[in-house]
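Novice: build me a model:
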Amino acid sequence: MRPREIAVVSGKGGTGKTTVTAMLARALSERCVICDADVDAPDLWILLKPVVQREDLFVGGHKAQVNTPPCDGCGLCSRHCRFKAITMTPSGAHVDPTACEGCGVCSILCPKGAVELLRTKQGHVFESQTSFGPMFHAKLNPGGENSGRLVQILRERARKSAGELRKEWILLDGPPGIACPAISALTGASLGLIITEPSKSGLHDLLRLLEVTRQLRVPSGVVINRWDLSQEGSNRIRQACEDTGTPVLAEIPFQEEVVRDLSMGNIPSSIPQELVDQILQGIQRITQGE
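Specialist: Alright, predicted model coming up:
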């Protein structure tokens, strides 16, 4: 049977997405492969404390490089660079790699063939072991490109591992928002588990994510975190879920003990196990046809 892949997502950071993922990893101990797909700001490792077993470079995107010689300082590349990434110096053209978008215009126009496009190191990919099972995660360099592709690589490795180890679940901590990395994490998943909070922005982000999962044809379920901070906000989220036919799998209350546990890098222990079991039961119901 194909492992069921649960993508835990949220409209923005700080809603409790990674916390819920860590609690589910603990509950599914040894039955799942874990994947942290939040490659721009990964922090699941803080709670799961993985031991790295393998590290690979992630290479993607292109940057221009000027070779001197044959560059003779004609300035043609600099005049036509729309990103203002090339400046002229006494020794020839100089490329600012942080501004270069790798479009290739400079390499096409250079009459001396002095400009070449090189693939660049964008980050690192890790295969690790945790107390709850294998974990695949990555770290994109600041300003690194191709985060959607990096998410895809992590998912491919997690799927391969789950198949080889005959794990029932792939638990994926997805990127926040609805941009390319989040879409890469949700596409083809068995379920999008959306973590939200009782605020106006939480409701707005929830509705955007529900539209994304609908477009991608990915079933979804909702967990309302810190629901008791705003009864009015929670009621609005419940109503939105009812209007869209989306089940609310659990409502987690605010607890100061959770904040203390997280500040110490620990998975919260004060959240009742019944709530975690309730989420898992809801996931089972939605994905049982997989």
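Novice: CA only for contacts and neighbour counts going forward, please
Specialist: Noted.
Novice: hmm, who's touching stretch 255-268?
Specialist: For stretch 255-268, the surrounding residues in contact (C-alpha atoms under 8 Å, 6 or more residues apart in numbering) are 19, 22-23, 46-48, 226, 269-271.
Novice: helix, strand or coil for residue 249?
Specialist: Classification of residue 249 using DSSP: H, G, I helix; E, B strand; the rest coil returns strand.
Novice: that one reaches residue 282, doesn't it?
Specialist: Yes - between residue 249 and residue 282 there is a contact under C-alpha atoms under 8 Å: 5.6 Å.
Novice: so what sits against both of these two?
Specialist: If you check residue 249 and residue 282 against C-alpha under 8 Å, 6+ apart, the residues they both contact are residue 221.
Novice: ok, residue 39 - how many residues close by?
Specialist: 25 (other C-alpha atoms under 10 Å).
Novice: please provide the structure for the following sequence as well, for comparison with the first:
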Amino acid sequence: MKQLLILSGKGGTGKTTVASAFIKLSEARAFADCDVDAPNLHLILHQSSEARRANFYGMSKAAIDPELCVQCGLCQQYCHFEAIQAGSPYNVDSFACEGCGVCEAICPVKAISYQPSVAGELMLYSGDRVFSTARLKMGSGNSGMLVTEVKRYMKYTAINADLAIIDGSPGIGCPVIASLNGVDMVLIVAEPSISGISDMERIIKTAEKFQTRIAICINKFDVSQENTEKIESFCQRLRLPIVGKIPFDPAAVKAINEGKSIVEMDCASGRAVKDIFAQTVSLL
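Specialist: I've put the predicted structure just below:
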């Protein structure tokens, strides 16, 4: 199975719009949404079946046994994250607890233990095609581990698929690094703005560490011709292929508001993405 990952370096560049279009054009039998903090691919790619759901457990959290607690206050005193609240009984704020283990070690009566904590939910749609996604709980960490599980579910369920399209997370943090692991090619959706160029440069440097093939497409290129030329010059210096440019297109907003991919209607952005898809597949 070849894996094509679509990244952006920042939010709002059109990464999911391009990913959903690629899934439609390729008739992909395997795809995943690895933006576990704010998954939205399912809003465009409607599923006919119910998802198989499973809890994702992150780091363990402290729990105080009220039957054993003598309310000495040592745990609260030594907690650097202010996660322990005094009272009768003492209790732990699970959002603030970092699972460091200090309170368990300091408790004189062994009233504190560490319990598995649900950090998110994995969702797997399977049938003629496999769609793997997940949602991280508010305030939870371990997003990189959750992304790894999303990809693993997709890979081992869609064993006969030739191509997998992966919608990655914005930025360059843990979920992006987990998304990059093991993919065959990265398509970076760049935006012709000052912040867009800066974040594109960062995600290119991150992707280069994984020694994977990189291609660039420019979304809303006609919004700033000057910045588009800067992107083209930068990519030329690094010898990175630009597989196409997508114009600003109000019809794209209309398609997304209707829960459709931009290639499901005749519009300028949809036609541009079709050409970008052909160029990308030829490189892959």
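Novice: now the TM-score, please.
Specialist: Between these two chains, after superposing, the TM-score reads 0.94 (TM-score structural alignment, normalised by the length of the second structure); 280 aligned residues with a C-alpha RMSD of 1.6 Å.
Novice: ok, the aligned residue in the second structure for residue 80 of the first structure - how many residues close by?
Specialist: Taking TM-score structural alignment, residue 80 of the first structure has residue 78 as its aligned residue in the second structure. The number of residues packed near residue 78 of the second structure is 13, by other C-alpha under 10 Å.
Novice: looking at residue 249 and residue 282 of the first structure, which one has more neighbours?
Specialist: More crowded of residue 249 of the first structure and residue 282, by other C-alpha under 10 Å: residue 249, with 21 against 18.
Novice: against residue 38 of the second structure, how distant is the equivalent of that one over in the second structure?
Specialist: Aligned by TM-score structural alignment, residue 249 of the first structure pairs with residue 243 of the second structure. According to C-alpha to C-alpha, to the nearest Å, residue 243 of the second structure stands 27 Å off from residue 38 of the second structure.
Novice: try residue 117 of the second structure
Specialist: In terms of C-alpha to C-alpha, residue 117 of the second structure sits 20 Å off from residue 38 of the second structure.
Novice: equivalent analysis for residue 255 of the second structure, please.
Specialist: With distances taken as C-alpha to C-alpha, residue 255 of the second structure is found 20 Å from residue 38 of the second structure.
Novice: tell me where the second structure has strands.
Specialist: Listed in chain order, the strands found in the second structure under DSSP state E are 2-7, 30-33, 52-57, 61-64, 84-85, 91-92, 112-115, 118-125, 130-136, 163-167, 185-190, 213-219, 242-246.
Novice: same list (those strands) but as JSON lines, adding distance to residue 235 of the second structure.
Specialist: Converted to JSON lines, these look like this (distance: least, C-alpha to C-alpha, whole Å):
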{"stretch": "strand 2-7", "distance to residue 235 of the second structure": "16"}
{"stretch": "strand 30-33", "distance to residue 235 of the second structure": "27"}
{"stretch": "strand 52-57", "distance to residue 235 of the second structure": "39"}
{"stretch": "strand 61-64", "distance to residue 235 of the second structure": "46"}
{"stretch": "strand 84-85", "distance to residue 235 of the second structure": "51"}
{"stretch": "strand 91-92", "distance to residue 235 of the second structure": "50"}
{"stretch": "strand 112-115", "distance to residue 235 of the second structure": "49"}
{"stretch": "strand 118-125", "distance to residue 235 of the second structure": "37"}
{"stretch": "strand 130-136", "distance to residue 235 of the second structure": "32"}
{"stretch": "strand 163-167", "distance to residue 235 of the second structure": "22"}
{"stretch": "strand 185-190", "distance to residue 235 of the second structure": "11"}
{"stretch": "strand 213-219", "distance to residue 235 of the second structure": "8"}
{"stretch": "strand 242-246", "distance to residue 235 of the second structure": "7"}
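Novice: residue 222 of the second structure contacts residue 269, correct?
Specialist: No - taking contacts as C-alpha under 8 Å, residue 222 of the second structure lies outside contact range of residue 269: 11.7 Å.
Novice: where do the contact lists of the two overlap?
Specialist: Taking C-alpha under 8 Å, 6+ apart as the contact definition, residue 222 of the second structure and residue 269 share the neighbouring residues 247-248.
Novice: looking at the two, which one has more neighbours?
Specialist: Between residue 222 of the second structure and residue 269, counted using other C-alpha under 10 Å, the more crowded position is residue 269 (22 against 16).
Novice: so what's that one up against?
Specialist: For residue 269 of the second structure, counting by C-alpha under 8 Å, 6+ apart, the contacting residues are 246-249, 251-252, 262.
Novice: at 7 Å what do you get?
Specialist: 246-247, 249, 252, 262 (C-alpha atoms under 7 Å, 6 or more residues apart in numbering).
Novice: next one: residue 77 of the first structure
Specialist: Residue 77 of the first structure neighbours (C-alpha under 7 Å, 6+ apart): 106, 109-110.
Novice: the equivalent of residue 283 of the first structure over in the second structure: how many residues sit nearby?
Specialist: Aligned counterpart of residue 283 of the first structure in the second structure: residue 280 (TM-score structural alignment). By other C-alpha under 10 Å, the residues close to residue 280 of the second structure number 23.
Novice: OK, contacts around the residue nearest to residue 280 of the second structure when sequence neighbours are not counted?
Specialist: Nearest residue to residue 280 of the second structure in three dimensions, chain neighbours excluded: residue 243, at 6.4 Å (C-alpha to C-alpha, 6 or more residues apart in numbering). Contacts here follow C-alpha under 7 Å, 6+ apart; on that basis residue 243 of the second structure touches 215-217, 276, 279-280.
Novice: keep only the residues you listed that stay in contact in the first structure.
Specialist: Retained in the first structure: 215-217, 276, 279, out of the contacts of residue 243 of the second structure (criterion both residues aligned by TM-score structural alignment, their matches' C-alpha atoms under 7 Å).
Novice: picking that back up, out of the strands of the second structure, which is closest to residue 226 of the second structure?
Specialist: Closest approach to residue 226 of the second structure among those (C-alpha to C-alpha): strand 213-219, 12.7 Å.
Novice: could you tell me where that closest one falls in the first structure?
Specialist: Residues 219-225 of the first structure are matched to strand 213-219 of the second structure when aligned by TM-score structural alignment.
Novice: trace residue 5 of the first structure over to the second structure, please.
Specialist: In the second structure, the residue paired with residue 5 of the first structure according to TM-score structural alignment is residue 3.
Novice: map residue 157 of the second structure across to the first structure for me.
Specialist: The pairwise alignment with the first structure assigns residue 157 of the second structure to residue 161, based on TM-score structural alignment.
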